[in-house]
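**Student:** Compute the structure for the input listed below.
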Amino acid sequence: MPQLTASGHDLSSLGWDDSLAADLPGGAVPARVARVDRGAADVITADGHHHAQYAAPLRRAAAADPVALPCVGDWAALTRLPEGRHELQAVLPRTTSLVRGGVGRDSRGGLSGDSQGQVLAANVDVVFVAEPALHATDFADLGRVERLLALAWESGARPVVLITKADLVGEHLAGLLDDVAAAGPGVDLHAVCSITGEGVEVVRDHLAGSRTAVILGASGAGKSTLVNALAGEQVMETQQVRAGDGRGRHTTVHRELIPLAGGGLIIDTPGIRRVGLYEMSQGVDLVFSDIEELAESCRFGDCGHQSEPGCAVLSALESGELPERRLESWRKLQREAAWMARRGDARLRAEETRKWKIIHKSVRGRGRP
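**Tutor:** Below is the predicted model:
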């Protein structure tokens, strides 16, 4: 039976795992990060909500690697200072982490950006990829769905695709679901309408117990409206999509962890325009498991699927079994993942070289008379 404090809060309902207790520094208590700001965070503990500054060691770790910064969903070590303020001393080990790379486009149209990553959410069990069905002639952005699914698979959490605003496509819904299902083999897929309540209980089932979910998607996908439907009250501000182009406004401007009265927790996020891949080991392969399976039947083990004889992937393309759009999407994400890996390796080599230069300079300095 859960252990409650005098104030009635239950850490297990926030997803606390006693195995993390061994990583708590002496004198600290566990706190779950609900929202972050520059150098500070709002956290939830057994005795309530607190605002805490980052301790100096945590700031130094984050300066060396932004991935070490506290993020929404993290469990952290919280201490109370004599003057009454609170500080976050350290981030506890993450069970899952949703990390995007700092990839953009340069003025020549090529890939550019920082190879360091940014953690969008941590310790989540489920990643909801929300794709809106705006109207019958504007079906889902399948490339965006595939990219977000790659991010979700790589995090270690379980991806689930939600077709939101499902009431807007009428008789075309079945075809839309078929298209999205083909873009995410093996992934649960649900049609949802937060206004009518269609599919909301199915989404809630994914949050049974103390599971944590995060919702990813473009602005106007109905993420905050869904959070409100799950909460049974308006906990997040919402806006209508713009008239004419159907695009959404950025109503949610920060990520926030919201405990739900019926159990489970959900993280709402701002609309995502573009997400760069970061240190992909299997995320892209899992999204394109159909292509990976075809590739196993290629004549050559190192087939590049370009013009090689006996290429099962190209054969599937010619027969219509594999859509050209999906093959191009796979190639694009594979190139981006490889590019990010090379940038990451180059950054690590540069950091190692810098460290050795500092050590060498120090040794030379000590050897001088």
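**Student:** When you work out contacts or count neighbours from here on, use the C-alpha atoms and nothing else.
**Tutor:** Will do.
**Student:** is it fair to say residue 36 lies in a strand?
**Tutor:** Yes: applying DSSP: H, G, I helix; E, B strand; the rest coil, one finds residue 36 inside a strand.
**Student:** Second input sequence below; structure requested for side-by-side comparison:
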Amino acid sequence: MNTHDLSLLGWTDSLAAELPAGTVPARVARVDRGAAEVISADGHHHVKYGSRVRRASSDDPVALPCVGDWVALKELPEGRHELEAVLPRRTAFVRGGVSRTSRGGLSGDGQGQVLAANVDLVFVAEPSMHATDFADLGRIERLVALAWESGGTPVVLITKSDLFERGLDDLLADVAAAAPGVAVHAVSSVLGEGVALVRDYLAGSRTAVVLGPSGAGKSTLVNALAGDGVMETQLVRAGDGRGRHTTVHRELIPLPGGGLIIDTPGIRRVGLYEMTDGVDLVFADIEALAGACRFGDCGHDGEPGCAVQAAVESGELAERRLESWFKLQREAAWMAGRTDARLRKEQQNRWKIIHKEMRRSGRNRP
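**Tutor:** Predicted structure coming up:
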């Protein structure tokens, strides 16, 4: 049986202090409908969720174990293990919950989904070219906002740079303008360009998650970092140069030489969730301009003396960027309202249950 030094997986004294008595620690490598593949000191285990975890997650999907989580395992009499508890997360990349309406549309339900936990870095992978256009700056802004909100450090990787014939420097400059203060790198996993630079981010026991659309080359990058074909990939499609993504689950992969990386399926929709500073950090340039507006509560939408609108008119600020800021601000506010409404409803339901139990107890008194 393979053994593991848990410190190389990110285990710390602070986590040890949270471990319930009579349990052993493990890190979640993969989840699958009420069970998880975990890595503990004595090897890999397939474990089912205990009743405590099932109850917690039934009230809030964010409490579900996810890839990257540290968990407590309890050994059962028959010798197998059960997932007893999820230890407190240091960071968590959470996207807004999405449910399908009766008419087939999508609707935010105020709940979230954790895509990865306890990550130090969020690699936002965006292919340098699409079938009809260049890198999607709006998607980059959205993912970087969620990355800042997660507590991890975002890094933007412009992948498949070998397919970009000319103008790569201009593209990198445009991406850097869309993500102020965030490192931006061009990567070609096929040619090996930029791979060593990405590996340097993962020195020691640091953990990164790779997020991006299908065909961004995430699994190819993971394979290049791991030095082996650990994730299945397919050849690029003829005609548009995009890869056909085959990753269908999130998986934590320890890398040779140290560090861990979480590969993910392509993300079709990424909703914001409980935003505090994420959007402001992505749009730090707009926040800086807003300081010169005539009114402190300027909405940058036609008010007199608006420094942001003046910057758009002068060409200092791209109109696309301001429109993206409006969109994310509206979505963040809408999701906050949905979350508040859900919490109020849950609180009302809890009180109804309590009152019902009180009335029943009163009827049962002699």
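**Student:** thinking residue 329 of structure 2 is in contact with residue 280, fair?
**Tutor:** No: counting by Cα atoms under 8 Å, residue 329 of structure 2 does not reach residue 280; the two are 9.1 Å apart.
**Student:** Around the alignment partner in structure 2 of residue 295 of structure 1, count how many other residues there are.
**Tutor:** Using TM-score structural alignment as the criterion, residue 295 of structure 1 maps onto residue 290 of structure 2. Residue neighbour count, defined by other Cα atoms under 10 Å, stands at 20 for residue 290 of structure 2.
**Student:** how about residue 89 of structure 2, what does it touch?
**Tutor:** 69, 70, 117, 118 (Cα atoms under 8 Å, 6 or more residues apart in numbering).
**Student:** typo on my end, it should be residue 178 of structure 2
**Tutor:** Residue 178 of structure 2 neighbours (Cα under 8 Å, 6+ apart): 137, 140, 141, 282, 283, 321.
**Student:** ok, and the most crowded of the contacts of residue 89 of structure 2?
**Tutor:** That'd be residue 70 among the contacts of residue 89 of structure 2, by other Cα under 10 Å, with 29 neighbours.
**Student:** Aligned against structure 1, show me the partner of that one.
**Tutor:** By TM-score structural alignment, residue 70 of structure 2 lines up with residue 75.
**Student:** Surely that match and residue 33 touch.
**Tutor:** Yes: under the criterion of Cα under 8 Å, residue 75 of structure 1 makes contact with residue 33 at 6.3 Å.
**Student:** Just give me the longest strand of structure 1.
**Tutor:** strand 111-122 (DSSP state E).
**Student:** Which neighbouring elements make contact with it?
**Tutor:** strand 97-105, helix 324-367 (3 or more Cα pairs under 8 Å, 6 or more residues apart in numbering; DSSP states H and E).
**Student:** returning to that earlier point: show me the contacts for the match of residue 70 of structure 2.
**Tutor:** 30, 31, 32, 33, 91, 92, 93, 94.
**Student:** Contacts only, for residue 279 of structure 2.
**Tutor:** Neighbours of residue 279 of structure 2 in contact, by Cα under 8 Å, 6+ apart: 145, 146, 325, 328, 329.
**Student:** what residue of structure 1 matches up with residue 85 of structure 2?
**Tutor:** Aligned partner of residue 85 of structure 2 by TM-score structural alignment: residue 90.
**Student:** Make sure that match is actually in contact with residue 58.
**Tutor:** Yes: Residue 90 of structure 1 lies in contact with residue 58 (Cα under 8 Å); the separation is 5.9 Å.
**Student:** which one of those two has more residues nearby?
**Tutor:** Legend: neighbour count by other Cα under 10 Å for residue 90 of structure 1 and residue 58, higher for residue 90 (24 against 19).
**Student:** Verify the assumption that that one is located in a strand.
**Tutor:** Yes: assessed with three-state DSSP, residue 90 of structure 1 lies in a strand.
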